[in-house]
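Visitor: mind looking at a prediction? Sequence and model below.
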Amino acid sequence: MSARDAILKRLRERADGALSAPDSDFAVVTGRGWSRDERLARFERWIGSVHGEVVHAAEEGWTDVLAKVLVDKGVRRLALGKQHPVAVEARRALVNAGVELVDVDRDIEQWQHEQFNDVDAGLTSTRGAIAETGSLWLWPTPDEPRLISLVPPLHIAVLDAGTLEDTFFDVIEKQGWKNGMPTNALLISGPSKTADIEQTLAYGVHGPRELVVIVRHA
């Protein structure tokens, strides 16, 4: 019997019965009770405080806002997926926009140099956002790999206003993560940032220098 098996055997044969999880009070991490407008205002304030940009768009006209962002930011090469509705709509709208659309459903070894040196921006969908911390949350897929939000100098994220939750706990609870936890969820709270020993904050050292969130309203 291995040491591990011996330890587990002793735990199973405890004289005072099996161990059980204690009752927990999660009130401190939930129950904010904010309205939809309050959630949106808090999210925008917090993500804006760390240099994230928020632009608003109607659901049926968000690609016009995207096109304007690309022009304003001087984006010539945009990396994006093919299958998610956000990517499908963007590709359709940008056919004649003078922007090269870069496919991302490739093994990273095939286009690593291109991604790190030639792509101006990455476009992704989001699963939602957190009002309390001003954070987006993404669930990467082969169609939208995590590197398109972590490598290009500009990350453009599309957020539906109705997917905002008050706290991270609310996201975990409402999305049922206890029954199917994502293997690689990303929490994004502004552009990449880091600080040196003198606490001087710098942006874009290890990832995107800019983050633009397009908030879609139904």
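Guide: Great, that's in hand.
Visitor: please count neighbours and contacts with C-alpha atoms only from this point.
Guide: OK.
Visitor: so which elements touch the biggest helix by length in the chain?
Guide: Counting residues, the longest helix found in the chain (DSSP state H) is helix 36-48. Contact here means 3 or more Cα pairs under 8 Å, 6 or more residues apart in numbering; DSSP states H and E; on that basis helix 36-48 packs against strand 52-58, strand 164-165.
Visitor: next, the one to line up against it:
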Amino acid sequence: MSAVSAESHRARRAIFQRLRHGASARNAATPAGDQAPYITPWQDGADLSVSRTTRFIDNARNWQAEVVEATPDTWLQCVVDLIAERELQSVAAGRDSAISEALAGSALADRMYWLDGAIETCRETLFNGIDAGITTATGGVAQTGSLLLQPTVAEPRVLSLIPPVHVAVVHESTLHETLHDAMREQRWVEAMPSNMLMVTGPTKTADIQRMLVYGVHGPRALIVVLIRDAAGGVA
């Protein structure tokens, strides 16, 4: 190791040590109850006469997402039908994701493009040869109708970022009232995700004359396949 590299390594290690020490000191000095004034109660503006699931669906649709309800037995056929109805010829997914085995054994097998190599080797295909990307979601937020995505090596971010259509599969049991509830109930404090995304509807921008326009960049359509729980749903 050169003198410059060794010095850079020591400096980097010293910075991280100071950050860790500072975080520990802040956590010790700030009781959990002190965070309450900074958190908006989820009940504000919520219609408590309807279920969390219904509020998630309504809010997602308000942001131009399409929500398709399914069961643990029918979700795969729903995805197959959605792809066929839209005549999407090439569909990308992660090779080792939670749904890859099911997709590989479905009627979509001959349309699947498996993303299992370096992004640099498939960039051209992703931008010019893929009609849709299919991912899972780790949860949803009823307050805003948002999806929570945690990209991994098995399911890279590009699947929900580049193809014109993003199909996301999410379980009803993972819906939360607010982002704060999701952070607490999924216990992020014990293992903070390195990359967690909150996706609300298809891509949009208001940069052009302050007018909200959908699908200017990234996915023009977001389809949420919501797997309803057999037990009857979330209150």
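Guide: The structure has been received and is ready for your questions. Being a predicted model, the structure only gives us computed values, none of them experimental.
Visitor: quick one: TM-score?
Guide: Once superposed, the chains reach a TM-score of 0.84 (TM-score structural alignment, normalised by the length of the first structure), with 204 aligned residues with a Cα RMSD of 2.7 Å.
Visitor: re earlier: and the longest helix of the first structure, how far from the chain's centre?
Guide: 16 Å (Cα atoms, centre = their mean, to the nearest Å).
Visitor: that helix: which residues count as buried?
Guide: Using 16 or more other Cα atoms under 10 Å as the test for burial, helix 36-48 of the first structure gives 39-40, 42-48.
Visitor: and the helices in the first structure, which stretches?
Guide: 3-12, 36-48, 62-72, 85-93, 108-117, 147-150, 168-174.
Visitor: and among the ones you listed, the most buried is which?
Guide: Across the helices of the first structure, averaging neighbours per residue (mean count of other Cα atoms under 10 Å) puts helix 147-150 on top, at a mean of 22.
Visitor: what stretch of the second structure does that helix fall on?
Guide: Per TM-score structural alignment, the counterpart of helix 147-150 of the first structure in the second structure is residues 158-161.
Visitor: with the first structure superposed, average distance for the matching stretch?
Guide: Its aligned residues in the first structure lie a mean 0.5 Å from stretch 158-161 of the second structure after superposition (mean Cα distance after the TM-score superposition for the first structure).
Visitor: now do that stretch: everything it contacts.
Guide: 92-93, 133-135, 166-167, 218-219 (Cα atoms under 8 Å, 6 or more residues apart in numbering).
Visitor: give me that answer again for 6 Å
Guide: 133, 166, 218 (Cα atoms under 6 Å, 6 or more residues apart in numbering).
Visitor: for stretch 169-178 of the second structure, same thing?
Guide: 136-137, 139-143, 182, 225-228.
Visitor: any idea what residue 182 of the second structure aligns with in the first structure?
Guide: In the first structure, the residue paired with residue 182 of the second structure is residue 171, using TM-score structural alignment.
Visitor: so what's that match closest to, chain neighbours aside?
Guide: residue 165 (6.3 Å; Cα to Cα, 6 or more residues apart in numbering).
Visitor: how about residue 217 of the second structure?
Guide: That would be residue 203: by Cα to Cα, 6+ apart, it lies 6.2 Å from residue 217 of the second structure.
Visitor: contacting residues for that neighbour?
Guide: Neighbouring residues of residue 203 of the second structure by Cα under 6 Å, 6+ apart: 214-215, 218-219.
Visitor: same check on residue 217 of the first structure?
Guide: 58-59, 161.
Visitor: now with 7 Å?
Guide: Shown in contact with residue 217 of the first structure (Cα atoms under 7 Å, 6 or more residues apart in numbering): 57-59, 160-161.
Visitor: next: residue 42 of the second structure.
Guide: 143, 177-178.
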